[in-house]
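[1] here is my input, please return the structure:
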Amino acid sequence: MNQNFCIVVLLGLPASGKSWLANKLCSFLSENDCVVKCAAYDNIVSLEEQAKIALSSTSELTKHYRREMKETVESILATPNSSQKNVMIVDDNNYYRSMRYEYHQLAAKFNTGYLQIYVRCEVANALFQNSNRPQSNRVPDCVIVQMDTRLELPCESWENSLTIDSADLNNPSMMSKIWVRIQEAISNPVSTIKRLEEKKLVAEQSKLCNNHNVVHNIDKALRKQISQYIREHKEKNSARVLAAQLNDIRQSVMEDAKRGIIVPPADILKADESIDMPKLETWVTTIFLQRCSSQHGHDLVILE
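    Modelled structure (predicted):
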């Protein structure tokens, strides 16, 4: 359990400024008494090899190296942490959401915080910045252009993403802004958030279940009313005809209940979320008799 830990996943185009941000962030966090580790894809795979992979028709090498990145991060998370805040920076393009989600799953597994930082950069600017790099550090232009077409922007709530424009990386307030988000993520580990979401889902499912039970019990109460009504009037009416007419009324009430046109009183649900059947039956009886009364005088065969 690493409740004093945060995984910070960087994403963006090559040459957008991610590695610069990672280095700057490492220094800043260290000055704020954090234990900082950084896993950089460029340290695992050379730029030359990355170019070959990008132009290759197979994705097996990509999967292999990214699995190695993930295992590196996981091994660090698995080691005992100190009382200091720990930050694990993942410096990679992470252009597919599925790539980021693997680290989110690690955060859930190890009960850590999770934060994404998307370094937003227009492809033209990334190409320009790439051209100003030393030749040995340049990424082939085709790799940047291709990745721009594949980049899946952060949009899911679980991503907890902070977007920074590459032009704003030198903004003096940027590190403090990131630091605030990291501390918030540490205070809200992914597993805690997941438990809250699961609790909310259970509550919603319980509510749906209760709604279903209410409708089901409305139907039972209506059938009970029909049986009673027929017994009381069978000497004066054709039971078969009367039953058919009353069943039409039952179906109309059921349809209106399902569509929310008629709503049972809120107090039919007890504190333990069970249904107060006497109250429900009283309400159903009122609705039923109102429908019978409105039908009476048209074609309902009921004798006074």
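[2] only C-alpha atoms from now on, for both contacts and neighbour counts.
    Noted.
[3] show me the strands in the stretch 51-200 of the chain, by range?
    With DSSP state E, counting those that start in this stretch as the criterion, the stretch 51-200 of the chain has strands at 85-91, 113-120, 161-165.
[4] ok and the first one relative to strand 113-120, angle-wise?
    If you take axes from the mean of the first three to the mean of the last three Cα atoms, to 10 degrees, strand 85-91 sits at 40 degrees to strand 113-120.
[5] please apply the same query to the shortest one.
    Taking the same axes, to 10 degrees, one finds strand 161-165 and strand 113-120 inclined to each other by 30 degrees.
[6] packing partners for strand 161-165?
    Counting contacts by 3 or more Cα pairs under 8 Å, 6 or more residues apart in numbering; DSSP states H and E, strand 161-165 packs against strand 113-120.
[7] can you list contacts of the strand it packs on?
    3-13, 16-18, 104, 107, 154, 159-166, 181-182, 185-190 (Cα atoms under 8 Å, 6 or more residues apart in numbering).
[8] next, the second sequence, to be compared with the first:
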Amino acid sequence: MLDVCIAVLCGIPGSGKSTFAKTLIRNKKDNIAGTGQEQEKNSESFNWMLVSYDDIIPSDTEKHIIEKEVPNAWKLYRENIQNAVVYLIQRLQSDSEFTEPMEDRSDCCFESFRTFMQRMVGKKNGTVVILIDDNMYYSSMRYKYYQLTRKYNIGFCQVHIECDTDLSLVRNRQRPSGQVPEDIILNMAARFEAPNPEQSSWEKYSIKINTNASPEALENSAIQVLELISKALSDPSMPIMEELDQTSKEVDRQICSENIIHQADIVMRKLIAEYMSQAKGQNTDRNHMKSLSACLSCCKSDILQELKRGMVYLSSDEELLGKLRDIFHEKLGAYGFG
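    Prediction:
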């Protein structure tokens, strides 16, 4: 069976992501992490699928989106690319061969996907690394790919390609084509959310690569990233029944809430009996007793509604009597019976 890992490259435009991706792929056979039979197996069966957003989204389309500020265009294109990745993973995990054609649902260029699938025909064993090359400057963008790995029980890791913003601007100007407006680069740099494994457990397999140095220095960095990918492959994201967990928690909360409301109803009946008994002991006239009874009933109804709506929160049964007595007293005062 094929082992699959999604490796997300993230960094601002001009940081060197595409150059580093090529360095990684070039080093795949010479520097695969592992020892003995594992290293030999991986070196023979490591397959890379480079998902370059710049290559998939045509440059003229990108220019049109930027210049015309087309609403939701970026979101649509990103969803199309992610759907293509989902399709690829499904085919990789399927027992059948890659026979179904991949349909373009936009003007994205998915030729690299089709070529890769053709190359994988008949392969049942080995390792596939889906290398995502995009800015991914918000953690939420990267988290969507993590969710895929959790759903399909495959590896996940992140590589933060970092460099000085001034250097990225220089590199961007030197591009023969596809230059990104500098205000966009500066904006991304200001908003960039770097992977934070200490804060988010899903980012545990993350590494930062600085590309300020010469290209030769990237060779050692590539080895480190290959080791990271190897760790992610050996520890794939585990599917968790989050939806069921949330449903279970909601049921528990509902049961608890219903129990609290039931107990509150009992407590308030006792409070009403106390107020009525006190009024009767003070030889209160019949009309006043009737008004007091109606007021107490309204107070009880109001408090129950507020409990159901979450406007009043009671954390435990022990808190019921004291807090309800205070709330009851406040409401009675509002009705003129304080």
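[9] which parts of the host helix or strand of Glu255 of the first structure are buried?
    For Glu255 of the first structure, the element it lies in under DSSP states H and E is helix 239-258. Neighbour counts over helix 239-258 of the first structure (16 or more other Cα atoms under 10 Å) mark Ala239, Leu242, Ala243, Gln245, Leu246, Ile249, Arg250, Val253, Met254, Ala257 as buried.
[10] try stretch 169-179 of the second structure
    So for stretch 169-179 of the second structure, counting by 16+ other Cα under 10 Å, buried means Leu169, Asn172, Arg173, Gln179.
[11] correct me, but the first one touches Glu182?
    This means Leu169 of the second structure. Yes: using Cα atoms under 8 Å, Leu169 of the second structure is in contact with Glu182, at 6.8 Å.
[12] ok, Arg250 of the first structure - contacts?
    Residues counted as contacts of Arg250 of the first structure (Cα under 8 Å, 6+ apart) are Asp219, Leu222, Arg223, Phe288.
[13] relative to Thr286 of the first structure, how far out is it?
    Counting by Cα to Cα, to the nearest Å, the separation of Arg250 of the first structure from Thr286 of the first structure is 13 Å.
[14] I'd like the strands of the stretch 51-200 of the first structure written out as CSV, with distance to Val202 of the first structure added.
    As requested, the strands of the stretch 51-200 of the first structure are exported to CSV (distance: least, Cα to Cα, whole Å):
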stretch, distance to Val202 of the first structure
strand 85-91, 32
strand 113-120, 23
strand 161-165, 26
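[15] can I get these in JSON lines with distance to Gln205 of the first structure and mean neighbour count?
    Shown next, in JSON lines, are the strands of the stretch 51-200 of the first structure (distance: least, Cα to Cα, whole Å; neighbours: other Cα atoms under 10 Å):
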{"stretch": "strand 85-91", "distance to Gln205 of the first structure": "36", "mean neighbour count": "24"}
{"stretch": "strand 113-120", "distance to Gln205 of the first structure": "27", "mean neighbour count": "25"}
{"stretch": "strand 161-165", "distance to Gln205 of the first structure": "29", "mean neighbour count": "16"}
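[16] between those strands, which gets nearest to Glu49 of the first structure?
    strand 85-91 (17.0 Å; Cα to Cα).
[17] that closest one vs the second structure, mean deviation?
    With mean Cα distance after the TM-score superposition for the first structure, strand 85-91 of the first structure departs from the second structure by a mean of 1.7 Å once superposed.
[18] how many other residues sit next to Glu38 of the second structure?
    11 (other Cα atoms under 10 Å).
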